[in-house]
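>>> only geometry, no sequence info:
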C-alpha cells in the first residue's frame, strides 16, 4: 500500500486540512509553525523502522508558565509526507489521513494526549 503525490499536491492537502480547522481554534493557537518533512527519522532509542505521520514538537499550552515566551522558539507541527503516502493507497485516503494528523497534532498543542485522541477517533 502506497500512493504517489507530488510535494505541491501534498502541501495543498496539508493547507486544506489547516483550512478545515475552525478559525476560533486556530486563533487560540500560540506560537506554532507547521512544516512538511520527507520522513520521520527515528531517535537513537527508537526502533529504526518507526514511522510517524506527524509530530508535535513544543510545549503544550497548559504546561506553559509566565516565563515561557521569553526567547522561546515556535512550537512545530511536522507532517511527514513519505510516511503518510506509504500508509495510504488513494488520494482520498491521503487527504483523510492528513486531516486526522493535522487535528491530532494541533490537539497535542492544546495538551490533549494520545489516549484521549484515539478514544475520540483522532488517533
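That came in fine, so what should we check first? The structure presented is a predicted model; accordingly, all values stated were derived computationally and were not measured. Numbering: from 1, shown residues only.
>>> from now on I want contacts and neighbour counts done on CA atoms only, so please keep to that.
Fine.
>>> remind me, longest helix of this structure?
Scanning the chain for the helix with the most residues, using DSSP state H, yields helix 91-109.
>>> what's in contact with that one?
3, 13-14, 17-18, 21, 29, 53-56, 58-61, 77, 79, 84-85, 88, 113-114, 117, 122-123 (Cα atoms under 8 Å, 6 or more residues apart in numbering).
>>> put this beside the first:
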C-alpha cells in the first residue's frame, strides 16, 4: 500500500491485517483469535503503567496474560489483544523512512514475541524472516 496522505486508523487496521498474514506461521498460529486493534495513541493509564512520559514512545502493546504465565486451568480475565498505536507508528515511519508495511509487521512480531517471552535476539531474527 502506498499512501498520498497520512494513513487513517482504518488504513492501518487494513495494513495490520495484511501484515499479520505475513508474519512467521509459528507466531500467527499461536495467537489465532487474538484481536488486533488500532488506536491513535496509548491511553494515560497505559503510559503510567509502563512508566512512559510521552505517547509516541509506544508503537504497540500485547495486552493479555503472557504464555509463560498461563495455566491450563486458568480462565482469562479478558481476551488477549494486540494494540497498534497510529501516531507513534507514523512518527517512527517518518523518522526512519522504513517501509510502513514492514514497520507494522515488525511491531506485530515484537508484541507477539513478548507474549511468548522471546529474547531480543529471537525477536530480531523473527523480524528478519519473510
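Ah, there it is. Note that the coordinates shown come from a computational prediction; the quantities given were computed from them, not determined experimentally.
>>> TM between them?
For this chain pair, the superposition-based TM-score is 0.76 by TM-score structural alignment, normalised by the length of structure 1; 118 aligned residues with a Cα RMSD of 2.8 Å.
>>> ok so, going back, which of the contacts of helix 91-109 of structure 1 count as buried?
13-14, 17-18, 53-56, 58-61, 77, 79, 84-85, 88, 117, 122 (16 or more other Cα atoms under 10 Å).
>>> in helices, which of the residues you listed appear?
Short answer: those in helices (DSSP H) are 13-14, 17-18, 84-85, 117.
>>> once aligned to structure 1, how far is stretch 105-115 of structure 2 on average?
When structure 1 is overlaid, stretch 105-115 of structure 2 sits 1.0 Å from its aligned residues on average, using mean Cα distance after the TM-score superposition for structure 1.
>>> which stretch of structure 1 lines up against that stretch?
Mapping stretch 105-115 of structure 2 onto structure 1 (TM-score structural alignment) gives residues 99-109.
>>> chain center to that stretch: distance?
Mean-position distance between stretch 99-109 of structure 1 and its chain equals 5 Å (Cα atoms, centre = their mean, to the nearest Å).
>>> alignment lookup: residue 17 of structure 1 to structure 2.
Using TM-score structural alignment, the equivalent of residue 17 of structure 1 in structure 2 is residue 19.
>>> and the residue nearest the centre of structure 2, how far from residue 73 of structure 2?
Centroid check for structure 2 by Cα atoms, centre = their mean gives residue 108 as the closest residue, at 3.5 Å. According to Cα to Cα, to the nearest Å, residue 108 of structure 2 and residue 73 of structure 2 sit 28 Å apart.
>>> run a quick neighbour tally on residue 48 of structure 1.
Residue 48 of structure 1 has 10 neighbours, counted by other Cα atoms under 10 Å.
>>> one more: residue 95 of structure 1?
19.
>>> can I get the ones in helices among the buried ones among the contacts of helix 91-109 of structure 1 in JSON lines including distance to residue 45 of structure 1?
JSON lines is the format used below for these (distance: Cα to Cα, whole Å):
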{"residue": "13", "distance to residue 45 of structure 1": "32"}
{"residue": "14", "distance to residue 45 of structure 1": "29"}
{"residue": "17", "distance to residue 45 of structure 1": "32"}
{"residue": "18", "distance to residue 45 of structure 1": "32"}
{"residue": "84", "distance to residue 45 of structure 1": "22"}
{"residue": "85", "distance to residue 45 of structure 1": "25"}
{"residue": "117", "distance to residue 45 of structure 1": "25"}
